[in-house]
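Asks: Need coordinates for the following:
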Amino acid sequence: MLAETQYVAGDGLRKVARVVLLDPADRILLLHGHEPDDPADDWWFTPGGGLEGEESREEAALRELAEETGITEVELGPVLWRRRCSFPFAGRRWDQDEWYYLARTTQTATAATALTELERCSVAGARWWTCQELARARETVYPTRLAELLRTLLDEGPPAGPVTLDTEIV
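Replies: Got it, this is the predicted structure:
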């Protein structure tokens, strides 16, 4: 998710790879995060995080997924969406360029295996969501249109090329 040693592009945006992980029942895996000092300030988000060193976005997506969920048996697919976002977290502002990869797995048990110190203080767990549950959710979910995006993905399949989502600034 967040670490201080991660790659930042020349435009100042942190390069991030995220994973839209689906199980055989087409449920999506989301992580439950919160402000380190305020568990009541919480949200749900896809696994993923910043690139480290010279790794590719694909390598970062698979590494982050393994670290945050323990899931390593995945088939990484195409980039579905791209999004720029900016948000306050843990006392600073994060400006990110996020790429969302489709992945499928039959491995549904999760166990965080290599969280950073910041992640240990701010990630409360993981949950598999159906599209219907996500559409009815009252909790905050990022990206904010995830239920709609997932429904389109399940109905129509992956887009021909990555879809650029609206910039989200919190």
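
Asks: C-alpha from now on. contacts and neighbour counts both.
Replies: Will do.

Asks: I'd say A114 and I71 touch.
Replies: No: using CA atoms under 8 Å, A114 is not in contact with I71; the gap is 11.7 Å.

Asks: now R27, nearest residue through space, not along the chain?
Replies: In this structure, R27 finds its nearest non-sequential neighbour in T130, 4.5 Å apart by CA to CA, 6 or more residues apart in numbering.

Asks: Name all residues that make contact with the one you found.
Replies: Counting by CA atoms under 8 Å, 6 or more residues apart in numbering, T130 touches D26, R27, I28.

Asks: same thing with W94?
Replies: R14, C85, S86, F87, P88.

Asks: so where does the third one fall, helix or strand?
Replies: With the criterion set as DSSP states H and E, the secondary-structure element containing S86 is strand 74-89.

Asks: now the other sequence, so there's something to compare against:
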Amino acid sequence: MSDSQASVGDSPASDRAAARVVCVDGDGRVLLMHWHDAVGGRSLWEPPGGGIDPGESPFEAARRELTEETGLPGEAVLDRWVPVRREFDWLGVHYAKTERFYLARFDGTPEVAPGAFTAEEDDTYLGFGWFSPAEMAGLADPLEPPDLMEVVSRITRLG
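Replies: Below is the predicted model of the structure:
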């Protein structure tokens, strides 16, 4: 195992660096991606984002991931972020790490068109939606991270 992996119970663990983007439209709604973990059997909603590639800064990764997962322009991501501690299981791997959550603001509601998913993302993607805070609170599947509403509040105060 590499330095970033260790065993937690029977599951491998990872602290792979990642970055996410809180996208806010002109009506104050937040873009969330809907995923299903076939290994763990759960579905969840989270902001777009993902792993940081070698040699890439968190900011560069946030911009790249936004475009790959949503088709939205990476240039919309502002260099404003909040640290978010996360601990979760995904596809049989336990993650424990702090990620940067960046902000992107849009006039109106831009069209989302995922176009560069990995094979894993193709297998786990259920869809997306733009949600008001009230709608986020009422989603049937959980938010990830669980304190996402507080994260959105913190990052939107910065920008």
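
Asks: Once they're superposed, tell me the TM-score.
Replies: In this superposition the chains share a TM-score of 0.80, using TM-score structural alignment, normalised by the length of structure 2; 147 aligned residues with a CA RMSD of 2.4 Å.

Asks: all helices in structure 1, in order from the N-terminus.
Replies: For structure 1, the helices defined by DSSP state H cover 57-69, 117-120, 131-136, 146-156.

Asks: average gap between the third one and structure 2?
Replies: In the superposition with structure 2, the average deviation recorded for helix 131-136 of structure 1 is 1.9 Å (mean CA distance after the TM-score superposition for structure 1).

Asks: So V16 of structure 1 sits against C85, correct?
Replies: No: in this structure, V16 of structure 1 is not within contact of C85 by CA under 8 Å, at 10.6 Å.

Asks: Looking at the two, which is more packed in?
Replies: The neighbour comparison of V16 of structure 1 against C85 (other CA atoms under 10 Å) goes to V16, with 27 against 18.

Asks: Enumerate every residue touching the equivalent of that one over in structure 2.
Replies: With TM-score structural alignment as the criterion, V16 of structure 1 lines up with A18 in structure 2. A18 of structure 2 makes contact with G49, G50, G51, I52, P58, A61, E99, R100, according to CA under 8 Å, 6+ apart.

Asks: Likewise for A114 of structure 1?
Replies: For A114 of structure 1, the contact set (CA under 8 Å, 6+ apart) comprises E67, E68.

Asks: Quick check: the gap between it and R82 of structure 1.
Replies: 26 Å (CA to CA, to the nearest Å).

Asks: Spatially nearest residue to M33 of structure 2, not counting backbone neighbours?
Replies: F128 (4.4 Å).

Asks: gap between that neighbour and T98 of structure 2?
Replies: For F128 of structure 2, the distance to T98 of structure 2 (CA to CA) stands at 24 Å.

Asks: so what's the residue nearest in space to the middle of structure 1 up against?
Replies: Nearest residue to the geometric centre of structure 1 (CA atoms, centre = their mean): T46, 2.6 Å. Neighbour list for T46 of structure 1: R18, V19, V20, L21, L29, L30, L31, Y142 [criterion: CA under 8 Å, 6+ apart].

Asks: With H32 of structure 1 instead?
Replies: Here H32 of structure 1 is in contact with D42, W43, W44, F45, V123, A124, G125, A126, R127 (criterion: CA under 8 Å, 6+ apart).

Asks: can you do 7 Å?
Replies: H32 of structure 1 makes contact with W43, W44, F45, V123, A124, G125, A126 under the criterion CA atoms under 7 Å, 6 or more residues apart in numbering.
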